[in-house]
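# need a 3D model of the following:
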Amino acid sequence: MTDGTAGDGEDRISTREAAARLGVKPETVYAYVSRGLLGSRRAAGGRGSTFDPAEVAALAARGRTGAAAAAAPAEGAEGGWGRIRTGVTLIDPATDSYAFRGVDAVALAEAYAYEEVAHWLWTGELRPGVRFTAPPQPLAAARAAAGSLPGDSGPVDRMRVAVIAAGAADPLRFDLGRDAVLGCARGLVPTLVDALPPAGPDVADGAAPIARRLWSRLTARDADLASVRVLDTALALLIDHDLATSTLAVRVAASGRAHPYAAVSAGLGALDGPLHGQASALAHRMLLDVMERGGAGPVVAAHLRAGHAVPGLGHRLYRGEDPRARLLLAQLAEVPAAADALAAARDTLATAARHTPLHANVDLALAVLSVASGMPAEAGEAVFAVARTAGWVAHALEEYAERALRMRPTGVYDGPPAPRPLPRPQG
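Predicted coordinates:
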């Protein structure tokens, strides 16, 4: 079967025919294209791809073994960048659930504290009552760096400079042995929290749970048991969620053997965006708007009129309700101070349901917590960053055990043909 390409007078062949001539599956043909071994063009009408039969013949002449090796995924990966082996988190869209090392993550977060879940993720061992303590020198450096930023800087901006300063103060940061990395992680998580300036009465006890210490950095309100429990559950739920954008950035850095501080720094950098870490801030501001206007109708209408998605609704990996939101919203229903924010969230869901079947996601639940607790809009991102640091370390540990520099895709050049003449200065 041949497909003519309009206007060029050449006979081109389909993907299926190219695969047959090469003796491979159609998927492998596209792998050859992604590796730059084979050129392709869109077929007439935009359906499928076409290939130059001479180019296919030349590739076949090189031998199937050589071509297959060039198109093969990197060691430790399946399908190249599309699928990367990991034993950290399994997300099951069919059941709208996810698991940490094979154990239901929601059940873990409901039963155990953040530090206990983090230790489980790192080691596969449950250690009840485990606590994380910030080492003095890295903490002092982190506090100095975070404190040097302008007064209106957000908590995650302070974390970004804190992790760099803490790394610079740790002479053992280049030790990538498993025990050394785990020791670094146990100190880094509390360092990020304790480097933040207190918003109210400080919790000076370095052995206090991470959730309690983070609470005092995000709000001046007194910490009640129910609210801190929700914050602790949120931290545990958000530890990891498979290969999100920031986690992939961490693994790329770790593939190049960046030390744990630098790998976490890569994750914090990738977190900065409205489609990832900052999504909860949009939901926070929306809930305040709903509460101020006395109803979700005009707020939802304004988002839809502007062509924007309603913040806090829907998740690309879940058909129904985000399991993290389900648990957090249930716990928030037991917090009296959250009643108004929770009502605004439910009003938003009911209003949006007239137009779309989307459900609540974890960003909406974080927004209810931050609004109800008197936290700033950026609080959800800070909770996300502290929680996810533990997950990033788990992925870095996996990547340190893989072949170095394996996370290196091959670019498919789409620029002007080479060689070109040396450019002449303009003007």
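
# could you use CA atoms for every contact and neighbour count after this?
Fine.

# what's the neighbour count on the spatially closest residue to Tyr261 that is not a sequence neighbour?
Once flanking residues are discounted, Tyr261 sits nearest to Gly167: 5.4 Å by C-alpha to C-alpha, 6 or more residues apart in numbering. As a burial measure, Gly167 scores 23 neighbours (other C-alpha atoms under 10 Å).

# the structure of the following sequence is requested for comparison with the preceding one:
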Amino acid sequence: MDDLPSLTTAETAARLGVKPASLYAYVSRGLLTRMRTAHGSRFDALEVERFARSRRRADPVGVVPGSPLMVLDTDIALIEDGNLYFRGHDALELTRERSFERLARWIWGQPDSAAPFVVDSDAWDAARSLAAAVPGDAALTRMRAAVLGLGAHAAGADTAATPQAAVRAGERLLAVLPRVVGGSAGFAEESVAKTLAVALSGRESTPELVAVMDRALGLAIDHDLAVSTLAARVAASARSSAYASVSAALAAFDSPLHGTVSRDAVVLLRRVHAGQSPARALRAGDTARFGIPGFGHRIYRGPDPRALAILEDIAALDHDGSVRGAVAQLSAAVRDRAGLHPNIDLALAALVLAGGLRDDAGVVLFGIGRVVGWIAHIADEYQRAPMRLRPQGRYTGP
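Down below sits the predicted model:
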């Protein structure tokens, strides 16, 4: 078992959400295998993932034991029988038939148009000035700064808590965010996917790359009430502006358990692509601390349909098949040992490798695509009773 990824006692207990005493009770009952080493007990990370998954099978889909149950009405995304639907239509079909721009406008209830989103030069300058102040080249941090800049520039009707103001904010965000990622000096009227293809690859785009990125953006639009979406709705419930609500969403999105997982999946997949065995690749570094990056989903019991669609599309970029081969090797190892299937984060990592993109490209695509869903949820929340998402605490102290 030395070649398998392993976790410490503390890491395993944290992964399962139990105390070490409970963990050792599992060991004594033969439910988990403990490896004794000179540095203490170790646990096979893939066995832990399989055990964690088995403990959830009796629970309703999407519910984690011990978490407060909140059910909100939504007509934006539906996940049923392993399929994803946007406003009652199959998401895989929609993203195959419509560009990201058309899909965004349709989600928002706007007239059908494939025209690029545009922004006036003053708003662009406000966003760019704050984004440029961010040290280094952290795309997600630059995006968060740009949202603050746009919010500071907006005034009056543009910050009102109305569905119309939310949609106007969404249009500005989709015009600006793809350009600040690459530190663009201008704002030529190009599609979101084409702008990002250049910004994230550092070279001229190809139609094949733009097409795959466009579909990935569309598939990221919404996925029930993810923590970032809930954060956006909570802020909107308190009648924050759409810019402030998207800032709240991005704060929750910028996390190793939600929006930035694909960055870790890139590291893992690149090791296998470079020739490491899946076991060695999984064992190296810290890839199993929050689960296996790119695998498993709390909603899907089988494969993530978004991942299947993107992995199929990257055949147009992966000319020698090496990236898909690495995905197959890694997926087989994780499925056999942990019973987990690839999710959208692994598919985005595969797109990074096949498209020659920067390592955080998957995070950027996921975040910018999700802006469309956040705006739709914010607009919907503005039409409901204010402050309805203020839960009541239950005191448990002395």
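
# isn't the residue nearest to Tyr261 of the first structure up against Asp175?
No. Using C-alpha atoms under 8 Å, Gly167 of the first structure is not in contact with Asp175, being 11.9 Å away.

# roughly how far apart are Trp215 of the first structure and Ala208 of the first structure?
The gap separating Trp215 of the first structure from Ala208 of the first structure is 11 Å, by C-alpha to C-alpha, to the nearest Å.

# looking at the two, which is more packed in?
Legend: neighbour count by other C-alpha under 10 Å for Trp215 of the first structure and Ala208, higher for Trp215 (27 against 14).

# show me what contacts whatever residue of the second structure lines up with that one?
In the second structure, Trp215 of the first structure lines up with Ala197, judged by TM-score structural alignment. By C-alpha atoms under 8 Å, 6 or more residues apart in numbering, Ala197 of the second structure lies in contact with Glu204, Ser205, Leu209, Val210, Met213.

# residue contacts, the last one?
By C-alpha under 8 Å, 6+ apart, the contact set of Met213 of the second structure is Ala193, Ala197, Leu365.

# three-state assignment of the residue nearest the centre of the second structure?
Per C-alpha atoms, centre = their mean, the C-alpha nearest to the average position across the second structure is that of Gly259, at 4.0 Å. Under the three-state scheme (DSSP: H, G, I helix; E, B strand; the rest coil), Gly259 of the second structure adopts coil.

# ok, and the closest non-adjacent residue to it?
In space, and not counting its chain neighbours, Gly259 of the second structure is closest to Phe253: 4.6 Å by C-alpha to C-alpha, 6+ apart.

# and if you look at Pro409 of the first structure?
Spatial nearest neighbour of Pro409 of the first structure, chain neighbours left out: Trp81 (7.3 Å); criterion: C-alpha to C-alpha, 6+ apart.

# quick check, the one you found in contact with Thr410.
No. Between Trp81 of the first structure and Thr410 there is no contact under C-alpha under 8 Å: 10.3 Å.

# more neighbours: the two, which one.
Between Trp81 of the first structure and Thr410, counted using other C-alpha under 10 Å, the more crowded position is Trp81 (13 against 10).

# distance of the more buried one relative to Leu243 of the first structure?
According to C-alpha to C-alpha, Trp81 of the first structure stands 11 Å off from Leu243 of the first structure.

# other SSEs contacting the longest helix belonging to the second structure?
For the second structure, the longest helix by residue count, based on DSSP state H, is helix 361-381. Applying 3 or more C-alpha pairs under 8 Å, 6 or more residues apart in numbering; DSSP states H and E, one finds that helix 361-381 of the second structure contacts helix 100-107, helix 139-153, helix 163-181, helix 207-219, helix 227-237, helix 242-253, helix 261-273, helix 344-355.
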